[in-house]
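A.B. asks: Generate coordinates for the sequence data below:
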Amino acid sequence: MANASTKTYFATSIHEIGIVDPVKEADLMDELKAGVFMLSEEDEAGIAWCESQGYLGYTSYASLNDLPMRIPAFAELEKRLVKAANAHARALGFEMGSHKLSMDSYWVNLLDPGAGHSGHIHPNSILSGTFYLDLPEGASAIRFEDPRLPFMMNSPPLRSDVADDEKRFIYFQPEIGQALFWESWLRHEVMVNMADDPRLSISFNLS
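C.D. replies: The predicted structure follows:
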């Protein structure tokens, strides 16, 4: 009888990396937090957009595209994120030639208690990600969806004990100072924030 073998192909990568040390670089973290709260109070266009969309909290996604010019701490964070993104792109085996990824869009998120962010992708970008600034106890996880899910027409449900690389959904409970990177076509959502305080993050697209 011939030997049987099973191999796994078409892997989907989610990259975790520390970007800011929340203890050694507390001043930078404080500047970033202060910037988020300042924007959430002064960005009238962003506040109006959130109200019109029923977004519980604040995001600068639809209103501001110049965060690094407004606040030096955002410029420093952008520099670190771009460096990490390009390293990850090389690890993924992307043939980029002389092109290097640059920040295409860069926005803050203040997610109030009881709020979430429904499933979505980030079109027209190569890599996307989120940097985690403040995660109070009970703050929501980010959930990633198996990109093959729409094609699993007759697949039975999975056992609860299957390995992570076999699951249909993966939940990440990130850490403060950490960033996650993923390819922009990967569908994801932020679960309902069960904390008593806002969940603060900074999201971005690179191309």
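
A.B. asks: contacts and neighbour counts: CA atoms only from here.
C.D. replies: Will do.

A.B. asks: count of residues packed around S155?
C.D. replies: S155 sits with 8 neighbouring residues when counted by other C-alpha atoms under 10 Å.

A.B. asks: let me fix that: A85
C.D. replies: A85: 26 neighbours (other C-alpha under 10 Å).

A.B. asks: same deal with F204?
C.D. replies: The tally of other residues near F204 (other C-alpha under 10 Å) stands at 22.

A.B. asks: Repeat that for P147.
C.D. replies: P147 has 14 nearby residues by other C-alpha under 10 Å.

A.B. asks: pretty sure it is in contact with S184, am I right?
C.D. replies: No - at 11.5 Å, P147 does not count as touching S184 under the criterion of C-alpha atoms under 8 Å.

A.B. asks: got the contact list for the residue lying closest to L32 once chain neighbours are set aside?
C.D. replies: Ranked by C-alpha to C-alpha, 6 or more residues apart in numbering and with sequence neighbours excluded, the top spatial neighbour of L32 is A73, at 5.9 Å. Applying C-alpha atoms under 8 Å, 6 or more residues apart in numbering to A73 gives the contacts 28, 31-32.

A.B. asks: And the residue nearest the centre of this protein?
C.D. replies: What sits nearest the mean C-alpha location of the chain, by C-alpha atoms, centre = their mean, is T130, with 2.8 Å.

A.B. asks: how about this one, so we can line them up?
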Amino acid sequence: MSEIRSLFVTRLYRAPLSEMGEAPDAAEMEASCYSIAEDDEAGQAWCEENGYPGYTSYASLTDLGWRFPIFADLVKLLDLHVAAFARDLEFDLDGRELKLEDIWINILPEGGMHASHIHPHSVISGTTYVAMPDGASALKLEDPRSAMMMAAPARNKDAREEMRSFIYVAPNVGDVLIWESWLRHEVPMNMSEDDRISVSFNYNWA
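C.D. replies: Here you go, the predicted structure:
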């Protein structure tokens, strides 16, 4: 009898932050992101020099949990979500834990986008969402086998999710999405007149 199985699965974790405990107030988190962006002259300069639309603290402030209590509270929840995802992935961590490596703010204005990329020096990466106005772009995830498909035909438009070449995930405010750091992803153009605000993070094997 014939059999078709799915092999080498790519996992994506999605949950409300509040699933692991009381989440930081969304309005307070949004105000904190704007306040940090306004004061972060090094981050503003980096964004201007590198043509980055809006603001990111990726090149200036990546230790937010140490600097600001509201981010310390956020990191406590992220630790729990990442640990749950690691269990699902059946990682053999040899008695060690995945540890937060860096965490940073992204404020993407109308017309802004973040090109396709991976996080090559990390194990787990993810994002939690602070502001997602109507028209804000979903997260776009790419099949990691794309470079090896060579002469493969395109997939049908109505192909089931696990067979598609790209997956778009539209998160809600307060959601956290987590994936393995080798998974290529991007943020398409923000079509909203309002800012799309998120906080991204990397975890490493300590």
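
A.B. asks: before we move on, the earlier item: check the secondary structure at the residue nearest to the centre of structure 1 for me.
C.D. replies: Under DSSP: H, G, I helix; E, B strand; the rest coil, T130 of structure 1 falls in the strand class.

A.B. asks: and it, what does it touch?
C.D. replies: Residues near T130 of structure 1 by C-alpha under 8 Å, 6+ apart: 179-181, 201-204.

A.B. asks: any chance of those in TSV, plus distance to T59 of structure 1 and secondary structure?
C.D. replies: Shown next, in TSV, are the contacts of T130 of structure 1 (distance: C-alpha to C-alpha, whole Å; DSSP: H, G, I helix; E, B strand; the rest coil):
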residue	distance to T59 of structure 1	secondary structure
A179	18	strand
L180	18	strand
F181	19	strand
S201	10	strand
I202	9	strand
S203	10	strand
F204	12	strand
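
A.B. asks: Which pair in these has the greatest spatial separation?
C.D. replies: With distances taken as C-alpha to C-alpha, the most widely separated pair in the contacts of T130 of structure 1 is F181 and S201, at 13.4 Å.

A.B. asks: ok, R184 of structure 2 touching L141?
C.D. replies: Yes - the criterion here is C-alpha under 8 Å, and R184 of structure 2 meets it with L141 at 6.1 Å.

A.B. asks: In structure 1, which residue range corresponds to the lengthiest helix in structure 2?
C.D. replies: Taking DSSP state H as the criterion, structure 2 has its longest helix at helix 69-89. Aligned by TM-score structural alignment, helix 69-89 of structure 2 falls on residues 72-92 of structure 1.

A.B. asks: what's the nearest residue to the alignment partner in structure 1 of P16 of structure 2 if we skip its chain neighbours?
C.D. replies: By TM-score structural alignment, P16 of structure 2 lines up with G18 in structure 1. Excluding the flanking residues, the one nearest G18 of structure 1 by C-alpha to C-alpha, 6+ apart is Q178, at 4.2 Å.

A.B. asks: same question, M69 of structure 1
C.D. replies: Spatial nearest neighbour of M69 of structure 1, chain neighbours left out: A75 (7.0 Å); criterion: C-alpha to C-alpha, 6+ apart.

A.B. asks: what's the answer for N109 of structure 1, then?
C.D. replies: In space, and not counting its chain neighbours, N109 of structure 1 is closest to T59: 4.5 Å by C-alpha to C-alpha, 6+ apart.

A.B. asks: Contact partners for G177 of structure 1?
C.D. replies: By C-alpha under 8 Å, 6+ apart, the contact list for G177 of structure 1 reads 18-22, 29, 131-133.

A.B. asks: One more pass at 6 Å, please.
C.D. replies: Residues near G177 of structure 1 by C-alpha atoms under 6 Å, 6 or more residues apart in numbering: 18-22, 132-133.

A.B. asks: Quick one: map it onto structure 2.
C.D. replies: G177 of structure 1 maps onto G174 in structure 2, by TM-score structural alignment.

A.B. asks: re earlier: in a markdown table, list the contacts of A73 of structure 1 along with distance to F172 of structure 1, neighbour count and secondary structure.
C.D. replies: Formatted as a markdown table, these follow (distance: C-alpha to C-alpha, whole Å; neighbours: other C-alpha atoms under 10 Å; DSSP: H, G, I helix; E, B strand; the rest coil):
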| residue | distance to F172 of structure 1 | neighbour count | secondary structure |
| --- | --- | --- | --- |
| L28 | 24 | 19 | helix |
| E31 | 26 | 14 | helix |
| L32 | 22 | 23 | helix |
